[in-house]
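Peer 1: predicted structure and sequence below. I'll ask about it afterward.
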Amino acid sequence: MRPLPTLIALAAAAAFGGFAATGLTTLIDQRAQAAAAVTAAPALVPAMGSLPAAVDGQAMPSLAPMLQRVMPAVVSVNTKQVVRVRNPFADDPFFRRMFPNIPQERINESLGSGVIIDAVNGYVLTNHHVIENADDVSVTLADGRQLKAEFLGSDADTDVALIRIPADKLTAIPLANSGALNVGDFVVAIGNPFGLSQTVTSGIVSAVGRSGIRGLGLQNFIQTDASINPGNSGGALVNLQGQLVGINTASLNPQGSMAGNIGLGLAIPSNLARDVVDQLLKNNGVVIRGTLGLETQTLTPQVAQGLGLGETRGAVVTRVYAGSGAAAAGLKTGDVIVAANGQRIDSAEALHNYEGLQPVGTPLALEVRRDGKSLTLRAALKAQPGAVAGASLDPRLTGASFAELPEAQRSAGLSGVVIKDVARGSRAAQNRLQPGDIVLEASSGEFTDLAGFQASFARKPQQLVLQIIRGNARGNLLVQ
């Protein structure tokens, strides 16, 4: 009779041999058969305990009834993008004659998730990064129907997008008040990770109001330990009542998203998503943001000491623009903003993030430290322009338009403005400016955003030099 360790080693070798010789489906079958065999041999491995079907006559709780109502509202979003292929041989006449069918373009496809939030109008909520630059967007419903989607609008800074599908007999998920979420509340994530349809994971709310994550735009995330993997983007995060509390958007993994979930998932709160959708529908597919109209820097120990403050936190006002909401509120250079509408403001980045998440006209109660004293100032956010024409700043910039730097780049540590468009043959084009250039500095004066860039041209510089980033290169450009 073979000793017990030898039997276990043979059993393990047999299981591994089956894995090496068969596919994934066979492996699953073998694991099920092996589990049954092990259970029948208690001398080797004790049988695992299982939950009873009922306790004291009460059925064990299950998420199945809620999921049966909710899952038809979660869809698969497929996008296609036509990308022109850069082939160095395509310009050679001899090569083109030898190979007349050389491909000049390819199609990139990606897969994500979406949530039906309005069954009557066919509105589907998803992530901006799921449909970004797509030439074609289609939706596959839980019942197998495939439909071409209409793009209604998106907001890159909050990673929210809205599309519409022409279908009847749809199921929608009602939106909950995400502001009522607490750490420890149970949540369920539904989506299509790795292209697998209708996958459900569960967990709890690990944190609310999560921000300060590099490269993710404006941030007020729900953090959860429910598994969120590639393909889950745009899917639903629901509470136990089957109400939408968030839109799954990202997972944090230092080894990359393809390494799998490690219990650090992020979702966009439903309240924020609702506000963005309202603006997209009202403003022809775009979001108009508000601004206080000031520049700040994070309070440092040296500055705090100079201002006579015992606490080193907050955003120090370094500049107030004329005619702005900040000027109307009476904010002054040297003021330290430590809270807005009761929310702590620990840094200049935190204040900027808070501003960007509020609709135009939002009244703000700003808690300020001035000359060592505390006071509360009332301010309102004014609309900031989506783009500024270069001709209105300086004739040398005629033909170019400038816009705010995308928040994903700003949260990654950059500041400045981005060139949105350059008209062909214009003076800006002759000065070699290109769309997508990031302007970090200018000889016109200091600035960190579009409003500051405008204000810096109050006096036209005799010599205009722009420091720009183009691709991976950085350099100075003399504008004639």
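Peer 2: Received the coordinates, thanks. No experiment lies behind these values; they were computed from the predicted model shown. Residues are numbered from 1 along each chain as shown.
Peer 1: switch to C-alpha atoms for all contacts and neighbour counts from now on
Peer 2: OK.
Peer 1: so who does residue 112 touch?
Peer 2: With contact taken as C-alpha atoms under 8 Å, 6 or more residues apart in numbering, residue 112 is in contact with 76-78, 130, 191-193, 195, 230-235.
Peer 1: and for residue 184, the neighbour number?
Peer 2: Per other C-alpha atoms under 10 Å, the neighbour tally for residue 184 reads 12.
Peer 1: check residue 37 too.
Peer 2: The tally of other residues near residue 37 (other C-alpha under 10 Å) stands at 11.
Peer 1: try it against this one:
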Amino acid sequence: MKKYYQSKNWAKTSLLALVVAGASLSLPVQSVLAKEPLVGALQPGAPVTFADLIEQVSPAVVSVNVIIREETTAQDMEGIPDVFREWLERQRPNGGDRPAPRVREGRALGSGFVISDDGYIVTNHHVIAKASEITIQFEDGKEFDAELIGSDERTDLAVLKIESPKPLPHVSFATDIKLRVGDWVVAVGNPFGLGGTATAGIVSATGREIGRSAYDFIQVDASINQGNSGGPTFDLYGNVVGVNSQILSPSGGNIGIGFAIPARVASKISKELIEKGSVTRGW
């Protein structure tokens, strides 16, 4: 789990990245932006329901399961002080060969969402950064092996590709919608590996600066936890307004301060990753 520190506004408070974030260019068959809210009408005494919205978008939200394989020696000396490391080296008979390397396997979980019917998927860079294998699972349980098309550490975005014999459900970025503080949002993802989970909240702030990032974030109070990384945050029309990336927390758990990469950034970066596999900058 990555930690970020920002002396400007959050002195001595860690921003924990979650192992928990394109639209029109030539992405095949994008879904049309909805024009009517997909939530229950506000009526006197009646609660707001997000059921229709969640039912529409959930089929396009996926779990990202990552296997990480790292080669190490049988006698892993990482973290051992030099004086002891040298002593252990001298214990090898006649300066014999080092122990044969072995493979250590780990796992990571995150979320993502399909942005085209032919299988392009957006997630976070930090979810797949060290991946040896990536598997995508849909809410109906279907699984697909995924190929990494490209990733960009600076924006914490990555694009994956899966092959499906049938067109896939997908969602679109809300690049032309200006969010306001107080707008409702819904986050859908895979917290703690539980599978499709939806939470609702509001936009708490826009243009939020975090650490040394060159890009700003949307701050939301919808519950975001470990495993939500790379999952989408939707507006009430079912359009992706942000890609969940980080939370502010002294303990690693949700306290109602989450950060999402704005759709305008995610849309632009994902297009470039699909076209070129990397992002080119002049700075």
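Peer 2: Alright, I've got the coordinates. Bear in mind the structure is a predicted one, so any value in this text is a computation, not a measurement.
Peer 1: among the contacts of residue 112 of structure 1, who's most crowded?
Peer 2: residue 234 (35 neighbours).
Peer 1: and that residue, what's its match in structure 2?
Peer 2: Taking TM-score structural alignment, residue 234 of structure 1 has residue 230 as its aligned residue in structure 2.
Peer 1: pretty sure its match is touching residue 242, no?
Peer 2: No - look at residue 230 of structure 2 against residue 242 with C-alpha atoms under 8 Å: they stay out of range, at 9.4 Å.
Peer 1: hang on, the earlier thing: among the contacts of residue 112 of structure 1, which are in helices?
Peer 2: Counted as lying in helices by DSSP state H, out of those, are residue 130.
Peer 1: can I get the contacts of residue 112 of structure 1 in CSV with distance to residue 122 of structure 1?
Peer 2: Shown next, in CSV, are the contacts of residue 112 of structure 1 (distance: C-alpha to C-alpha, whole Å):
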residue, distance to residue 122 of structure 1
76, 14
77, 14
78, 17
130, 18
191, 18
192, 20
193, 23
195, 23
230, 25
231, 21
232, 20
233, 19
234, 16
235, 16
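Peer 1: residue 234 of structure 1 and residue 193 of structure 1: what is the separation?
Peer 2: Applying C-alpha to C-alpha, to the nearest Å, the value for residue 234 of structure 1 to residue 193 of structure 1 is 11 Å.
Peer 1: residue 196 of structure 2 corresponds to which position in structure 1?
Peer 2: Under the alignment (TM-score structural alignment), residue 196 of structure 2 maps onto residue 198 of structure 1.
Peer 1: next, count neighbours for its match.
Peer 2: 19.
Peer 1: pretty sure it is touching residue 189, no?
Peer 2: No - using C-alpha under 8 Å, residue 198 of structure 1 is not in contact with residue 189; the gap is 10.1 Å.
Peer 1: contacting residues for the spatially most central residue of structure 1?
Peer 2: Nearest to the geometric centre of structure 1 sits residue 159, at 3.9 Å (C-alpha atoms, centre = their mean). With contacts defined as C-alpha under 8 Å, 6+ apart, residue 159 of structure 1 is in contact with 127-129, 217, 249.
Peer 1: of these, closest to residue 287 of structure 1?
Peer 2: Nearest to residue 287 of structure 1, judged by C-alpha to C-alpha, of the contacts of residue 159 of structure 1 is residue 128 at 12.7 Å.
Peer 1: which ones among the contacts of residue 159 of structure 1 are found in helices?
Peer 2: When DSSP H defines the helices, the subset of the contacts of residue 159 of structure 1 inside them is 128-129.
Peer 1: still touching in structure 2? Go through the contacts of residue 159 of structure 1.
Peer 2: Compared against structure 2 with both residues aligned by TM-score structural alignment, their matches' C-alpha atoms under 8 Å, the contacts of residue 159 of structure 1 retain 127-129, 249.
Peer 1: mind putting those into a markdown table with distance to residue 17 of structure 1?
Peer 2: A markdown table is the format used below for those (distance: C-alpha to C-alpha, whole Å):
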| residue | distance to residue 17 of structure 1 |
| --- | --- |
| 127 | 43 |
| 128 | 45 |
| 129 | 42 |
| 249 | 39 |
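Peer 1: and which of the residues you listed is nearest residue 141 of structure 1?
Peer 2: For those, the closest approach to residue 141 of structure 1 (C-alpha to C-alpha) belongs to residue 127, at 17.1 Å.
Peer 1: now check structure 2 for the residue matching the residue nearest to the centre of structure 1.
Peer 2: Taking TM-score structural alignment, residue 159 of structure 1 has residue 156 as its aligned residue in structure 2.
Peer 1: please apply the same query to residue 270 of structure 1.
Peer 2: Under the alignment (TM-score structural alignment), residue 270 of structure 1 maps onto residue 263.
Peer 1: what's the answer for residue 128 of structure 1, then?
Peer 2: By TM-score structural alignment, residue 128 of structure 1 lines up with residue 125.
Peer 1: and its match, how far is that from residue 235 of structure 2?
Peer 2: Counting by C-alpha to C-alpha, the gap between residue 125 of structure 2 and residue 235 of structure 2 amounts to 23 Å.
Peer 1: and what of residue 122 of structure 2?
Peer 2: As judged by C-alpha to C-alpha, residue 122 of structure 2 and residue 235 of structure 2 stand 17 Å apart.
Peer 1: so the longest helix that structure 1 contains corresponds to what in structure 2?
Peer 2: Counting residues, the longest helix in structure 1 under DSSP H turns out to be helix 4-21. Alignment note (TM-score structural alignment): helix 4-21 of structure 1 is unmatched in structure 2.
Peer 1: got the contact list for that helix?
Peer 2: Outside helix 4-21 of structure 1, the residues that reach it (C-alpha under 8 Å, 6+ apart) are 26-27, 30-31, 44.
Peer 1: can you tell me which of those residues lies closest to residue 320 of structure 1?
Peer 2: Compare each of the contacts of helix 4-21 of structure 1 with residue 320 of structure 1 using C-alpha to C-alpha and the shortest gap goes to residue 27, at 66.3 Å.
Peer 1: contacting residues for the closest one?
Peer 2: 18-19.
Peer 1: can you give me the buried ones in the helix or strand hosting it?
Peer 2: Under the criterion of DSSP states H and E, residue 27 of structure 1 resides in helix 24-39. For helix 24-39 of structure 1, burial by neighbour count (16 or more other C-alpha atoms under 10 Å) applies to 27, 30, 38.
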